[in-house]
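> can you look at this prediction? I've put the sequence above it.
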Amino acid sequence: MTDTQEIQTVTFGLGAEIFAVPVTLVREILDYRETFRIPNGPDYLLGLTDMRGEGIATIDFRLRLGMPHVEPTPNTRILVVDVPVADRVLVLGLVVDRVLEVSTFRGDQIGAAPDIGVRWPSEYIAGVVKRTEGFVVLVDVARIFSAGEAALLLPISSAA
């Protein structure tokens, strides 16, 4: 990305942290609802969420990033995103504490992911933007789920 190129993102909060994903990956933002549990899945896999008759594998994004689980609030949302994995696109619902806004960042505003001082693995971070209110962490959703994890989740989202 050049200094003048812009990226539009959907920003969301997990606790005090602010994260962002490219708006091009976001299919929909749903109000939180209970999921249909799937036995024997990873701890962060909450189950399936119905989106107009399609079952979407739904992830507790806090748990996936190594943060503690919190009970849903009226602000809790499910961010339905396309996750590019190998030769497929995995549709996942990410449970987040709150969705904030659509923000536009220029290439020259985005810094590299720090190697230390963050609570989640830095390979999950596509970049960091400094704003007056603090930092916004750009999430690399394709790297959050390993090939093995994607293989576990693909049958779930395909079977739905």
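Cool, got the structure. These numbers come from a predicted model, not from an experiment.
> every contact and neighbour count from this point should use C-alpha atoms.
OK.
> if I pick the residue nearest in space to the middle of the chain, what's in contact with it?
Geometric centre of the chain, nearest residue: residue 94, 5.2 Å, by Cα atoms, centre = their mean. Taking Cα atoms under 8 Å, 6 or more residues apart in numbering as the definition of contact, the neighbours of residue 94 are 58-61, 78-81.
> show me those residues that map onto strands.
Assignment to strands by DSSP state E places the following of these there: 58-60, 78-81.
> ok, second structure coming up, stack it against the first:
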Amino acid sequence: MAVNSEAQFVTFSLGEEIFAVPVEVVREILDHEEAFKIPHGPDYLLGLRDVRGQGVPVIDLRLRLGLSRTTKTPHTRILVLDVPVEQRMLALGLVADRVYEVVPFQPSQIEPAPDIGIRWKSDYIAGVVRRDGGFVVIIDLARLFSDSGTALAGVVASQRVA
């Protein structure tokens, strides 16, 4: 067992903030295209996108995290992810303002979400890493989408049928 086994993460930005997801959940990175709208979905569900014959729900991660809606630029990308959630694999497209690189982090670099003395919506944070004078927030995707409501669950159920 390697003591300092590093993990690889894909880094991306939402506004000025840098986030990361484990590289093993990233299926591919696509240019942004408008998604097929789904009526009555939560505001962060932009719709469906055909990814190699599979209907993949596209999520505006900025809205899911309580930030302002994404404004499309030439750098906007969609990270297509396969996220293990509650004994199934959930295919999702996350909209990112910009995707940067794959970076290795040592387990010793990853700090827990900060404790600010009160309860706050930090359960989606798997950890933070100090980098280049700032922080990279590692997102716990399973936690972020495990309680995502019936509209997204309906989309996931239709993925399994196809």
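Yep, it's here. Nothing here was measured: the structure is a model prediction, and the numbers come from that model.
> conserved subset of the contacts of residue 94 of structure 1 in structure 2?
Of the contacts of residue 94 of structure 1, the subset whose aligned partners also make contact in structure 2 (criterion: both residues aligned by TM-score structural alignment, their matches' Cα atoms under 8 Å) comprises 58-61, 78-81.
> of all these, which comes closest to residue 154 of structure 1?
residue 58 (11.9 Å; Cα to Cα).
> excluding chain neighbours, what is closest to the closest one?
Sequence neighbours aside, residue 93 is the residue nearest to residue 58 of structure 1 in space, at 4.3 Å (criterion: Cα to Cα, 6 or more residues apart in numbering).
> show the contacting residues for the alignment partner in structure 2 of the one you found.
Matched to structure 2 by TM-score structural alignment, residue 93 of structure 1 sits across from residue 93. Residue 93 of structure 2 makes contact with 56-59, 78-81, according to Cα under 8 Å, 6+ apart.
> before we move on, the earlier item: in the host helix or strand of the residue nearest to residue 58 of structure 1, which residues are buried?
Secondary structure here is read from DSSP states H and E; on that basis residue 93 of structure 1 sits in strand 88-96. Buried residues in strand 88-96 of structure 1, defined by neighbour count with 16 or more other Cα atoms under 10 Å: 90-96.
> dump those into TSV; add distance to residue 21 of structure 1 as well.
Rendered in TSV, the data for the buried residues of strand 88-96 of structure 1 read as follows (distance: Cα to Cα, whole Å):
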residue	distance to residue 21 of structure 1
90	15
91	14
92	13
93	13
94	11
95	13
96	12
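> closest to residue 123 of structure 1 among these?
Using Cα to Cα, residue 94 comes nearest to residue 123 of structure 1 of the buried residues of strand 88-96 of structure 1, at 18.4 Å.
> so when I look at residue 104 of structure 1, I'm seeing a strand, right?
Yes. Inclusion of residue 104 of structure 1 in a strand is indicated when DSSP: H, G, I helix; E, B strand; the rest coil is applied.
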